[in-house]
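# Next comes the sequence, and after it the predicted model I'd like to discuss.
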Amino acid sequence: MPKRKVMIGFLGSQLDSGQGAGRWEKWRPTVSMAQHEDLLVDRIELLHAPVHVGLAQQISRDIAAVSPHTEVRLIPNPTRDPWDFGEVYGTLYDWARTYPFDPDAEDYWVHITTGTHVGQICLFLLVESRFIPGVLLQTSPPRKQVRGDAGSYALIDLDLSRYDDLARRFEQAQADALSFLKSGIATRNAAFNALVEEIERVAVRSRAPVLLTGPTGAGKSHLARRMYELKKARHQVSGEFVEVNCATLRGDGAASTLFGHKKGSFTGAAADRAGLLRAADGGVLFLDEIGELGADEQAMLLKAVEEKKFFPVGADREVASDFQLVAGTNRDLRLEVAAGRFREDLFARINLWAYTLPGLAERPEDLAPNIDHLLQRAGAELQQAVRFNAEARARYLAFAQSPEAHWSGNFRDLSASVTRLATLADSGRITLPLVEAEIRRLLWMWQRDEPPAAATVDMAALIGPERWDALDLFDQLQLQAVAAVCRQSTSLSDAGRRLFHRSRDKRQVVNDADRLRKYLLKHGLAWETLRG
């Protein structure tokens, strides 16, 4: 037995209206559904405002005249304001929750041609969320108004699981966005890929502040700009990307640079200055090394981020700037807050979306694709194809992934190294002697990162004489050696990578920094204390 067809929709106070015999000469959307010769509508649930009850009754009689089989149920809609989204949705929601839907016996067509735009949107949402288990019905008038011409209709099924094409497009769009943030580099580090995937979702969904923490050269500035460009491509920003390194802001000029000033507000203020916060209105403001800001600038920034308003230096009137803040730092701001050097309330405000970018040495599996990317870019600048021979590539990659390679400047070091190799390559061919010379150059450059070899660590002073004397000689020697490596490393992650490098491939979870932190904690030591 075929299912009954049920139409649900609003009465069209304008489109469905008409008096006298002339009403049959015009197209009326609700009546038209009963006029299709090839379609039998069993029931129409007609929602109407109480003030239009007369028109609703007229429509019911006209439908009975053209389709006696069709039952019309008039449903008074008590909404006071048909343009109030909350009220309209609430009324329809309450009605849908109590309606005795029977999808096994009936097909439900939700008519969205009539009613206010708010009403149509609410019906759409109820169908999309399956509170109304049906499909959308869109009707259109005939090209020429002819008596009895019912026009046309189309059904729209919102079950997106049926639209494999659409699903593939959404997936491809996200994949393209991830690739864009990574500059098209096929990174292989699982933790980094997961981090960028979350940043992509935040970038296109949120305008809240974002905090990027990581060592110098880890790519904070580059990632912030890519986030802005991604938002711009989605038409989510209208302003510019404004970048400033807070470490370069000093003294009275810091507040003026950021927040602007009024003419005559201080010596040298010969004219009004807008400031960088206003330059970023509608766009993204990237404050690199935000931990370098002074206390006064931190307080002014907090107000600007929270209220989108602030006072320029020397001004008695507020100005406005609606920007999104992306902050970068190579410090642990938690420690800066504890030491009283960074405002706790500002840290809380910018810490909603906080991400720590790993240094290059923590991503050895990503060195190969990044080297390829940088080599291609260097070749484009030199206007010639540049490539390693097999032996040279194997040697350079083995060194780059070894504990010898500090990469203390991270991608800046790697980019400079690849640029030197590409520039010196005869006929665009990087050979083994060229790689060996470059390795010697890098090792010489990184020597300044290491303390003098004679430097020793007084462990008894660090953990206390009694605790030190209670250790076996084996444990003392081990702890002394670990402390020496820590003193020679640029970060906790760098030290962990050096200490546990050989066993990396044998572990399912690689977190050398956490492993080292726990070892030090067992002896009552913290990384900051050990580094002094």
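Perfect, I can see it now. Numbering: from 1, shown residues only.
# can we go C-alpha only for contacts and neighbour counts from here?
Will do.
# Please report the distance of E404 from R440.
11 Å (C-alpha to C-alpha, to the nearest Å).
# Tell me, how many residues neighbour G340?
11 (other C-alpha atoms under 10 Å).
# actually L211, sorry about that
25.
# same deal with E243?
18.
# which SS state does it fall under?
Classification of E243 using DSSP: H, G, I helix; E, B strand; the rest coil returns strand.
# take the one below as the second:
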Amino acid sequence: MATVVISLLGIVLDQKGRGANRWDKWRPNVAVCMHPELHIDRFEMILHPKYMRMGQKVAEDIKEISPNTAVNIHKVSWEDPWDFEQVYGALHDFASSYSFDRENDEYYIHITTGTHVAQICLYLLTEAHYFPGKLLQTSPSPSIGAKGQYHVIDLDLSKYDQIAQRFRNEQLVGEQLLKSGISTRNIQFNRLINQLEQVAIRSTAPILLTGPTGAGKSQLARQIFALKKQRGQVKGEFVAINCATLHGDNAMSTLFGHKKGAFTGALQSRLGLLKTAHDGLLFLDEIGELGLDEQAMLLKSIEEKTFYPMGSDQPIHSNFQLIAGTNQNLQQAVLEGRFREDLLARINLWSYDLPGLRDRIEDLEPNLEYELQQFAKQHGSLVTFNSAAKNLFLNFALSPVALWKANFRDLNACVLRMATLAPGGRITESVVEEEILRLNKAWQSPTPLADKQGIALEQFLSKEAIANIDLFDQQQLLYVINACLNAKSLAEAGRKLFNVSRTQKKTPNDSHRLRTYLGKYDLSFEQVHSLNASSAPV
């Protein structure tokens, strides 16, 4: 592996001595290259632009005493070298833009030069794995002259718990925002988002977000608010409530407020969430759980921008925009008398159905990267997969066996667990294997060989044959069988099952691939349909 040193230019120590006299002085960045046992292939020197000339002279001296060392100069700016926020931010930006090659390079972060603030920042960024290397500390030594001495410090945090905790409390995680956008690949979802962005900017009408639990309705509502806030279209707050938590007087009071003495226990007046959301955005998640009385008052509030708190005869004005979320079929709820038809008509002007994770499985990998970025932002520690572990996880996550029942919530929890258990900030194969077992166990139904429609593997294979198939393969086969049962032809089932890989082939061979897979278990598309029909109850 190539040895790479990353170091700040020392504007005091590195310019000691003039002319030939300089070779008698200890200069940290030159001295570190004088040790033959520490063969340095590349030296990355970070400096402020106004010290460029000094940096070039130091680089020339490094080349003179270590001809095989390539020196690269990087300009990094801050106004005040003693301002922690400025220095941390600048060094963080450098680390984020630098192309680290952990497979082929070994990195040493030289923390001898620069202000004390800069040295602390380099330590923190190395501890958090933004600089993926070991610390290199150099110092003068009268007995060996200009060469001085060096010490390599491996930041194994288990050895430095107290120090790590002290620094961790000071980390400015929130100051350095990571990329918040996700590069989604699903064409249908991207079209949905493109239109929704236009609607959010141009309209103040209610928006209805539907989709399964965990599909991202709450997060999308917050993104809409952030977009409107950025464009100066809202001055108020983002107010959110899950309507499933609202019952009885508490529902009315929470949403519309109440006057003191309006009911037993109302010792003080309350504004309510609709008033709190004045000039802002109100997100009512699971709106299908709202009672009919609350629905009637909400409709009036949307249409007239006024409402009456409980126990009051004075109307309250609130100019809020409503975003509603639900995982229910509200049309069916209207037919069953559980939801007002006029309210549905009012909130259904802009309606967007968010697909679950399995329906946009090609977006799993970018969402995986996003979750890792969020972990780094929240915990101040960069966590990554090694290449083998990432391949192992993606092979499982993209397979039919991965059910993702709670959609993106499952993915979020999955990444949080793996990142927390990652040794040294690297998710390994053993961490992934443990997580796969955990997910499979969590997704098992009470009858693991039958799906929610009651289709069981025993309908298609003998007990003896099933006993010789791994549980992993049993679940995969059951998924394939269900795809066949829900398709009119072998080709249609193949297109669904191979929806991603087929796009990478010049000539898709979905039918052949599916026929070959079923043949492994002595099954065919026609047999699956006939066996299922023969086992159906009369």
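Alright, I've got the coordinates. Computed from a predicted structure; not experimentally measured.
# G283 of the first structure touches F241, doesn't it?
Yes - the pair G283 of the first structure / F241 is scored as a contact, 5.9 Å apart, by C-alpha atoms under 8 Å.
# helix or strand for whichever residue in the second structure pairs up with E306 of the first structure, which one?
When the second structure is aligned by TM-score structural alignment, E306 of the first structure is paired with E303. Assigned by DSSP states H and E, E303 of the second structure belongs to helix 292-304.
# That helix against the first structure, how far on average?
Here helix 292-304 of the second structure, set against the first structure after superposition, deviates by a mean of 0.5 Å using mean C-alpha distance after the TM-score superposition for the first structure.
# who does the helix or strand immediately after that helix in the chain touch, helix- and strand-wise?
Downstream of helix 292-304 of the second structure, the first helix or strand assigned by DSSP H and E is strand 306-307. Taking 3 or more C-alpha pairs under 8 Å, 6 or more residues apart in numbering; DSSP states H and E as contact, the helices and strands that strand 306-307 of the second structure lies on are helix 292-304, strand 316-317.
# Dump those into JSON lines; add distance to L335 of the second structure and mean neighbour count as well.
Output for those, formatted as JSON lines (distance: least, C-alpha to C-alpha, whole Å; neighbours: other C-alpha atoms under 10 Å):
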{"stretch": "helix 292-304", "distance to L335 of the second structure": "14", "mean neighbour count": "16"}
{"stretch": "strand 316-317", "distance to L335 of the second structure": "32", "mean neighbour count": "16"}
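# Tabulate these (a markdown table), appending distance to T126 of the second structure.
A markdown table is the format used below for those (distance: least, C-alpha to C-alpha, whole Å):
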| stretch | distance to T126 of the second structure |
| --- | --- |
| helix 292-304 | 52 |
| strand 316-317 | 53 |
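# among those, which is nearest L343 of the second structure?
Closest approach to L343 of the second structure among these (C-alpha to C-alpha): helix 292-304, 5.7 Å.
# does the aligned partner of P366 of the second structure in the first structure sit in a helix or strand, and which one?
Counting by TM-score structural alignment, P366 of the second structure corresponds to P369 in the first structure. Counting by DSSP H and E, the element that carries P369 of the first structure is helix 367-382.
# how about the helices in the stretch 51-200 of the second structure?
Under the criterion DSSP state H, counting those that start in this stretch, the stretch 51-200 of the second structure contains helices at 52-65, 84-97, 116-127, 161-168, 187-202.
# in a strand, that's where A224 of the first structure is, yeah?
No - counting by three-state DSSP, A224 of the first structure falls outside a strand, being helix.
# which residues in the first structure does stretch 207-216 of the second structure match up with?
Counting by TM-score structural alignment, stretch 207-216 of the second structure corresponds to 210-219 in the first structure.
# what does that stretch contact?
Residues outside stretch 210-219 of the first structure that contact it (C-alpha atoms under 8 Å, 6 or more residues apart in numbering): 220, 325-332, 350-360, 408-413.
# Among the residues you listed, which ones are in strands?
Mapping these onto strands (DSSP state E) picks out 325-329, 353-356.
# Please name every helix or strand in contact with the helix holding E303 of the second structure.
strand 306-307, helix 341-347.
# For E197 of the second structure, find the nearest of these.
helix 341-347 (17.5 Å).
# buried stuff in the closest one?
343-344, 346-347 (16 or more other C-alpha atoms under 10 Å).
# which outside residues touch it?
205-208, 295-296, 299, 324, 330, 334.
# Find me the equivalent region of that helix in the first structure.
Going by TM-score structural alignment: helix 341-347 of the second structure matches residues 344-350.
# show me the contacts for P309 of the second structure.
253, 256-259, 271-272, 315-316.
# ok, back up a step: any chance of TSV for the helices and strands packed on helix 292-304 of the second structure, columns distance to V431 of the second structure?
Below are those laid out as TSV (distance: least, C-alpha to C-alpha, whole Å):
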stretch	distance to V431 of the second structure
strand 306-307	54
helix 341-347	45
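# For A90 of the second structure, find the nearest of these.
Of all these, helix 341-347 comes closest under C-alpha to C-alpha, at 46.2 Å.
# Superpose on the first structure and give me the mean offset of the closest one.
Looks like 0.3 Å for helix 341-347 of the second structure (mean C-alpha distance after the TM-score superposition for the first structure).
# Please determine how far T248 of the first structure is located from G219 of the first structure.
From T248 of the first structure over to G219 of the first structure (counting by C-alpha to C-alpha), the distance is 19 Å.
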